[in-house]
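Novice: sequence and predicted structure are below.
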Amino acid sequence: MKHYWINLDKCADRKEYMEAQFHKKEIDNYRILAETPETIKSNNYTIIRNEQSINTTTPCEIACILSHLKAIARGYADGDPYFCVLEDDIEFLNIDFKKMLKYVEEAQNKNNEVVEILQLYTSSHPVVIQLYNGHFLKDGSGGSSGSGGDIIAKRHEAYPGAVYYMVSREGARKILDKYVNENGYDLSYYSWTAADNIIYAAVNSFVITYPVAITDITLGSVLHPEHLPNHEFCNNIIRHIWTVNNQLKMFSK
């Protein structure tokens, strides 16, 4: 499955980090040059904002949203039924997407709802714990087959993280129709104007209940360096889950 990853020109270390992973895993990938407050200004983008978010959403966060929309637009234009979007500080499993799409089909049948986007990582350790204990382990999941619980669950707004997700072509079209127009971008749809939320808000969004990725905090953070300790705490929770109940084979090649 094609992967579209977002990267700033100034973050050469992150570029090398991601390229090494894609090369090792033999994944078809495309670098998306990230937008910045400077490119937004120089390109004279028109951006409609929700008044509630104007004082709380930084220019860098707006640039992050536009970068995700740029990646989604490229994936949609390439025409595949599904594709993935990533940020550039993630260490991810080499996912077998035939397995993943089987789980998607099961979730669709169970929920009677199309999975238009699947969140593959969350940066919140309480959410990781909740998803693992409340869904993945439900009804005995996590044994030798790991198939007794919900591998995919309905996503809620409180599940942060746009670091790694899989989106369907139909979902991508809905996202682009919602936020992108001929004159620019309409981000007035939602009060919490961050990529962590706005990307998922426009479509039927689900989340994987077993962790398949962690972030590398040694690469720092452009948006929120103050969040790095919490991200590493979440990484450690994920590592603990992998240690006590390694079910990565359910998802890996």
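Specialist: Received it, and whenever you're ready, just let me know what you need. Numbering: from 1, shown residues only.
Novice: all contacts plus neighbour counts: C-alpha atoms, from now on.
Specialist: Will do.
Novice: can you tell me the element Ile72 falls in?
Specialist: Using DSSP states H and E, Ile72 sits within helix 59-78.
Novice: contacts for that helix next, please.
Specialist: Contact with helix 59-78 is made by 4-6, 32-37, 40, 83, 85, 169, 172-173, 175-176, 193-195, 198-199, 223, as judged by CA atoms under 8 Å, 6 or more residues apart in numbering.
Novice: buried among these? Make that a ChimeraX selection.
Specialist: Command for ChimeraX that selects the buried part of the contacts of helix 59-78, burial taken from 16 or more other CA atoms under 10 Å:
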select :4,5,6,32,34,35,36,40,83,85,169,172,173,175,176,193,194,195,198,199
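Novice: alongside the first one, take a look at this:
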Amino acid sequence: MKNLVINLDRSPDRLKHCHKQFGRLKLDFERVAAVDARGLSQSELDNIVLHKDWPKPTNSEFACFMSHRKCWEILVASTDEYAAIFEDDIILSDSAADFLESSDWVPADVNILRLETFKTKVYFKRWWRLQIRDRHLLKMVGFHAGAGGYIISRRLAVSLLKETVNYMPAPVDHYLFDPGCEVFANNIIFQLVPAVCAQEQVLSAGTLTLGGNIEDRSVVNLIQKKRGSLSGGQKMLRELKRGVYKLKRLAVDKRMIVDVQ
């Protein structure tokens, strides 16, 4: 299994950080030159088809999506069945090597599996879990932010590459891990619990040494904008549906924060 790390040419400090992270675990990785938002031309951006229900991504989000897409291309061109993809501000736990040395432990029906946590409450299937060594795999039923560390299968990478030719539905973490996007609808999204990595901003928010990854997020105010556009009747209907939804969640799903270990 390949370990691919996305890194900008103008971020040698982040590359040095990755060499330390992987080096202390005696793991190899392949650097993938990230697409630089500063180098995107307007013609490139204008040729990308957007999803009608999502706000237009920022240039940084465009570049991030394209960078992950490069990783999917590398996997498809290789002989590996899986690749672990990381952003260059990732912090690996001491036990990460047990899950990154090979993909032998990955169940055959898994297409995408989150290795990281964003330390936010996420919904999972309450009654389903699979023991994997000293951890569990859970099935996600709610959005879990971030695309700093995940495993993807060759078969899913082939599909995603076909779907995203000149098309960007949403920022890459939403595209992969948001129930509002097709990847979530067409695949079971698995989460390794406890996680084996997290981005620096999650673990060391008060003492960042690498800086933020993407500062200008297009979806920050998406929910607030939708709420503000509802009529009185629509708001009442929304509250009724929300009540039913909460009862269903209480019985079927479990909301929890994934720790890192």
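Specialist: That came through fine. The structure displayed is predicted, hence computed values, not measured ones.
Novice: for the two chains, what TM-score is obtained?
Specialist: The TM-score (TM-score structural alignment, normalised by the length of structure 1) is 0.68; 205 aligned residues with a CA RMSD of 3.3 Å.
Novice: after the helix holding Ile72 of structure 1 comes which helix or strand?
Specialist: For helix 59-78 of structure 1, the succeeding helix or strand toward the C-terminus, using DSSP H and E, is strand 82-86.
Novice: and that following strand, what does it pack onto?
Specialist: strand 3-7, helix 59-78, strand 164-168 (3 or more CA pairs under 8 Å, 6 or more residues apart in numbering; DSSP states H and E).
Novice: my read: Glu116 of structure 1 touches Ala201, true?
Specialist: No: using CA atoms under 8 Å as the test, Glu116 of structure 1 is too far from Ala201 to be in contact (11.0 Å).
Novice: quick one: the strands in the stretch 1-150 of structure 1?
Specialist: 3-7, 29-33, 46-49, 82-86, 90-92, 117-119 (DSSP state E, counting those that start in this stretch).
Novice: most tightly surrounded among the ones you listed?
Specialist: When the strands of the stretch 1-150 of structure 1 are scored by mean count of other CA atoms under 10 Å, the highest mean neighbour count falls to strand 117-119 (a mean of 26).
Novice: how close does Asp186 of structure 1 sit to Ile65 of structure 1?
Specialist: Plainly put, Asp186 of structure 1 is 11 Å away from Ile65 of structure 1 if you go by CA to CA, to the nearest Å.
Novice: the more surrounded of the two?
Specialist: Ile65 (23 against 16; other CA atoms under 10 Å).
Novice: kindly state which residue of structure 2 is aligned to that one.
Specialist: Under the alignment (TM-score structural alignment), Ile65 of structure 1 pairs with Phe65 in structure 2.
Novice: on that earlier part again, for Asp139 of structure 1, find the nearest of the helices and strands packed on strand 82-86 of structure 1.
Specialist: Proximity to Asp139 of structure 1 (CA to CA) singles out strand 164-168 among those, at 26.4 Å.
Novice: in structure 2, point out the residues matching that closest one.
Specialist: In the comparison with structure 2, strand 164-168 of structure 1 aligns to the range 149-153 (TM-score structural alignment).
Novice: buried stuff in that stretch?
Specialist: Neighbour-count burial for stretch 149-153 of structure 2 flags Gly149, Tyr150, Ile151, Ile152, Ser153 (criterion: 16+ other CA under 10 Å).
Novice: tell me if I'm right that the fourth one and Phe86 touch.
Specialist: Read it as Ile152 of structure 2. No: applying CA under 8 Å, one finds Ile152 of structure 2 not in contact with Phe86, separated by 11.1 Å.
Novice: what touches both of the two?
Specialist: Common neighbours of Ile152 of structure 2 and Phe86 are not found (criterion: CA under 8 Å, 6+ apart).
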